[in-house]
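> Got a sequence here, can you model it:
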Amino acid sequence: MRFLISVLLLGLLAWPWPVVHAARAVRPVKTTAVEVRAEEPPAEPSYPDIAANDEPTPRLNGPRVVGTTPGREFIYRLPVTGAAPLTCTVTNLPPGLTFDAATGVIRGRVEKEGTTPVAITVRNRYGTARATLRIVAGRNKLALTPPMGWNSWNVWGTQVSDEKVRAAAEALERTGLAACGYRYVCIDDGWQGRRTPEGVMQPNERFPDMKALGDWLHARGFLFGMYTSPGPFTCGRYLGSWRHEEADARLYASWGVDYLKHDWCSYEGIARQKTPEVLQQPYIVMRAALDKTDRDIVYAICQYGMGEVWTWARQPNIGGNLWRTTGDIEDTWQSVSEIGFRHSPLARFAGPGGWNDPDMLVLGVVGWGEKTRPTRLTPDEQITHMTLWALLAAPLILGCDLTRLDEFTRRLLTNPEVIGIDQDELGVPATRRDTAQDGTEVWARPLADGRLAVGLFNRSNDTQTVTANWRDLGLRGRCTVRDVWQRRDVGTFDQVFAALVPPHGARLLLLRPQPTAPRSPRRTATPPANQHGNGN
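Take a look at the predicted model:
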């Protein structure tokens, strides 16, 4: 009983998150402080109380490390935010790279292997921000943090076009997403036309000049993503790369492609048996083809988790930088929760250079090529979606119509602390630390600066108190707690933190252990045999 009372008191002290009401689907508020009459519902915002992320002070966002291969093209757009005008200064670039202050893009070709700490300073009339970006040059140094960007599939399906891709890139700039680190712009299925008699793939009429599109993206500091299949056809029944892998890899490199999604699809008809050798073979073939080009291309393996792909995708002869762990995601709570919460056992297989991929984010306006519509996820479910993907160190690939980005979705996607958790250079994905029969779960991942990112999840249909116990998190003593979505410090807590979480909702926290005060020297040479420390 004492423990129950303590947990309830801690839940009150933790400033519980307001229960969220989605438009046209209002839920009753549970409260013990005020009697709420049904005919007089309390006024509430149309979205949860999450930070706007529009502070005028300068800030460098995104990862603190990026990789490249010596001698190959390198493009990196500084993800900086703050009130305009911003002035960026970059010093100690490795030989072969230059910085264009007008565009904010570092580009060139690093001359030799090594790690270079690059000093970056961002100034405006409100202040100065300084940070260090490590540029790591060597073999197999791509995707040192999970890729961030946009893919056409979840909104346009096979109806993608040059015009829609350019509109998405322009929206990344206009909405501030590019300034937060979203830099890959990826064409999914539906771009292919026919092959020439020599076997060279030609884009269809919706893509008049693929190289010009790649050059246009690169000029703005974006990276260019492409899609194909190891089978004769793609999922949309366009031509795949079967028996044309080397020709296609050369073509992609000539277009300036920086990211390739290789989607299993019709290879199902070739792979009659699903032995490890058969499952790996098409990805080995394309890996060898990519290695013959003179271009860094992030390799995304898409075969839905068959044969426990996470156990072999990083083999040197495959070299996957990310690998789909499940089938396609849908914008439903069942799909998001079943996919996301299954990843705790897979955490040990991911890290810098290779990432578990639970599929793209289904936030904002989606449609898969048919009539577009807002995601079917409630606001709380969207917060859970983004929270869990960040904790899992998952690629943050958007799949929405960026030209119709609403304010709530923009806030979800631009929180610098959420992005910082996903892009943490330590690269250790979260694992489940506690679960209860009431549908609550606690997940956590360690960060490079010594803090612990913790997710409090409520998978049930009722508001629940979710409790994080230090013993489950590997912590002792007192920790400061910060609410990441509200971007405020909550306080300092000892051994436990509890908070109310709405149905299908989440709280995302940053915990920093406090230094333990030194003990006073003992007067006796040895302590009494029955004396024990109190863990503080």
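> CA atoms for contacts and neighbours, from now on please.
Fine.
> and Gly127, how many residues sit next to it?
By the measure other Cα atoms under 10 Å, the count of residues near Gly127 is 12.
> quick one: contacts for the most centrally placed residue in the chain?
Among the residues of the chain, the one closest to the centroid is Leu396, at 3.0 Å (Cα atoms, centre = their mean). By Cα atoms under 8 Å, 6 or more residues apart in numbering, the contact set of Leu396 is Pro146, Pro147, Met148, Gly149, Met360, Leu361, Trp389, Ala390.
> Second input sequence below; structure requested for side-by-side comparison:
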Amino acid sequence: MHRLVPFLCLFILLTGCKSSEPETADSPTPSLSGPEFASWATTPPMGWNSWDSYGPTVREDEVKANADYMAENLMEYGWEYVVVDIRWFVENTKSHGYNQDNPIYVLDEYGRYLPATNRFPSAAGGQGFKPLADYIHGKGLKFGIHIMRGIPTEAVERKLPIKGADGVTADQVYTTENQCRWLRDNYTIVAGRPGAQEYYNSIFELYAEWGVDFIKIDDLSAPIYHKDEIEMIRKAIDLTGREIVLSTSPGPTPVEFAEHVDRHANMWRMVNDVWDSWDHIDHLFDVSQDWYPYIGGGTWPDCDMIPLGRLSIRGERGDDRMAALTPDEQYTLITLFTIFKSPLMFGGDLPSNDGFTQSLLTNKEVLRMHRESEDVQLIFSDGAQVKIASHNRSEDWTYLALFNREDSLSRELTVDFAELGLEGEVSVTDMWTGEELGSANGSFSRTLAPHASGLYRLE
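Next up is the predicted model:
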């Protein structure tokens, strides 16, 4: 008999944790009581982002190659977004950093960035990203882009007019205060000034015309949480009438603004960039602890991109390589991301995937858990071991993930079924292998190697 649901209902009442109606494969859109935009991402978004492979240098042919691969090999598993990351509007970019000495920006007459046609040739003639978006939509996929918050420094210097704000120019809505510390393309927009909201309205009007479905906006959350600009962005997206999923970046998003970001964005970064280093993965266990109450209902704490497969072909961190994590560490990464219900944005070059990397992205039962599970709980964490559980109400299943964070010691991890609200005989299945591990009474134990994990379905 399963007794987890009453316990979780009490937990939700006491903590204010979000919840939603049960979701099954036959009814993918649960009813949501939150803001309308939450219905645009009823399950955590899944896709590919160009950053980990190409940094600020990605080209149109590379985006199309990754879209082709996704459509042929991953779309049936729920992967759908293809996202062009940073500085698509700069003609003379470079890998391993940014060209900030003499960047050649491409802007229209209203100070809005346009794709650099030497990298995105289909954008010629003022077409912008619409031809590329049409190509990706034609595959049955969705298209996304990255931008920096604020208004282009060049638009300010040239005093370009702001569309929709009669007589107002870019130099009248900006401040140098709190300019991004690591990339100097844009200035801060001052909320409340005439033309400030109109500038954000104008760029999202353009993106909606292109067919953008997803936008990642950088320098919003850390080191300063830009509340005013987030609110202007939310309003501008809503005014377009197009369902554009909003991702704020980077992290760590301050926990004191949890309620605010939850009301304005579909996903938000909990950490800075995550790369193929155990320290980065290990850190996620600690920083995620504050965010469990905010998982679900169309808004999602974000563990960052998945740095697996072939990385840094022309990337920002390191040289061209396959991910440096061990197989156990890669399983741990994917297990954490999926049971936590983080958005899944793969960063490696998809056409370069090997069989092992592909297997991590196409396990139907693991992805079903990621899509359908609810009531994610941190059961135990002591710095050496972590136990996380969630539940599939439609099947009366409990999911259990165990992690050994030790660097050199194997550990036996044990979970008492009473902690999960379970009693009686429980059958256990290893979700990564599909192996049935038999039945257990009262508790379940597993010995895990350093940095290893296990993911189990309990019935």
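> List the TM-score for the superposed pair.
Overlay of the two chains. TM-score (TM-score structural alignment, normalised by the length of structure 2): 0.75; 371 aligned residues with a Cα RMSD of 2.5 Å.
> ok so, going back, for the contacts of Leu396 of structure 1, which single residue is the most surrounded?
Result: Pro146 is most packed of the contacts of Leu396 of structure 1 (other Cα under 10 Å), 29 neighbours.
> and the nearest residue to Gly450 of structure 1 once chain neighbours are set aside, what is it in contact with?
Spatial nearest neighbour of Gly450 of structure 1, chain neighbours left out: Arg512 (7.1 Å); criterion: Cα to Cα, 6 or more residues apart in numbering. Arg512 of structure 1 makes contact with Gly450, Arg451, Leu452, Cys479, Thr480, Val481 under the criterion Cα under 8 Å, 6+ apart.
> How many neighbouring residues does the aligned partner of the fifth one in structure 2 have?
I take that to be Thr480 of structure 1. Taking TM-score structural alignment, the alignment pairs Thr480 of structure 1 with Ser427 from structure 2. Neighbours of Ser427 of structure 2 under the rule other Cα under 10 Å: 15.
> and the next element down the chain from the helix or strand hosting Ser427 of structure 2?
Per DSSP states H and E, Ser427 of structure 2 falls inside strand 425-430. Using DSSP H and E, the helix or strand that follows strand 425-430 of structure 2 in sequence is strand 436-441.
> Which positions in structure 1 sit opposite that next one in the alignment?
So strand 436-441 of structure 2 sits over residues 489-494 in structure 1, by TM-score structural alignment.
> Give the equivalent position in structure 1 for Leu14 of structure 2.
Checking with TM-score structural alignment, Leu14 of structure 2 has no match.
> what about the helices in the stretch 51-200 of structure 2?
Using DSSP state H, counting those that start in this stretch, the helices of the stretch 51-200 of structure 2 run over 51-54, 60-73, 130-138, 153-157, 196-210.
> Nearest to Ser359 of structure 2, out of these?
helix 60-73 (11.1 Å; Cα to Cα).
> quick one: the closest one to helix 130-138, angle?
The directions of helix 60-73 of structure 2 and helix 130-138 differ by 10 degrees, with axes from the mean of the first three to the mean of the last three Cα atoms, to 10 degrees as the criterion.
> Take the contacts of Leu396 of structure 1 and keep only those in strands.
Per DSSP state E, strands hold the following members of the contacts of Leu396 of structure 1: Met148, Gly149.
> Next, the buried residues of whatever helix or strand Ala258 of structure 2 lives in.
Using DSSP H and E, Ala258 of structure 2 sits within helix 258-264. By neighbour count on 16 or more other Cα atoms under 10 Å, the buried set for helix 258-264 of structure 2 is Ala258, Val261, Asp262, Arg263, His264.
> still on that earlier bit, verify the stated contact: the match of Thr480 of structure 1 with Gly442.
No - contact criterion Cα atoms under 8 Å: Ser427 of structure 2 and Gly442 do not qualify, at 11.4 Å.
> Need the single longest helix in structure 1, by residues.
Counting by DSSP state H, the longest helix found in structure 1 is helix 276-291.
> Output the contacting helices and strands for that one.
When contacts are defined as 3 or more Cα pairs under 8 Å, 6 or more residues apart in numbering; DSSP states H and E, helix 276-291 of structure 1 packs onto helix 245-255.
> Would you mark the buried spots in the helix it packs on?
Within helix 245-255 of structure 1, the residues that qualify as buried by neighbour count (16+ other Cα under 10 Å) are Glu245, Glu246, Asp248, Ala249, Arg250, Leu251, Tyr252, Ala253, Trp255.
> Check the burial of Glu36 of structure 2 by counting its neighbours.
12.
> let me redo that: Gly434 of structure 2
Using other Cα under 10 Å, Gly434 of structure 2 has 12 other residues around it.
> same thing with the one 5 residues further on?
Burial measure for Ser439 of structure 2: 14 neighbouring residues, criterion other Cα under 10 Å.
> Show the contacting residues for it.
With contacts defined as Cα under 8 Å, 6+ apart, Ser439 of structure 2 is in contact with Glu425, Val426, Ser427, Val428.
> From Val428 of structure 2, how far off is it?
6 Å (Cα to Cα, to the nearest Å).
> Great, nothing more from me.
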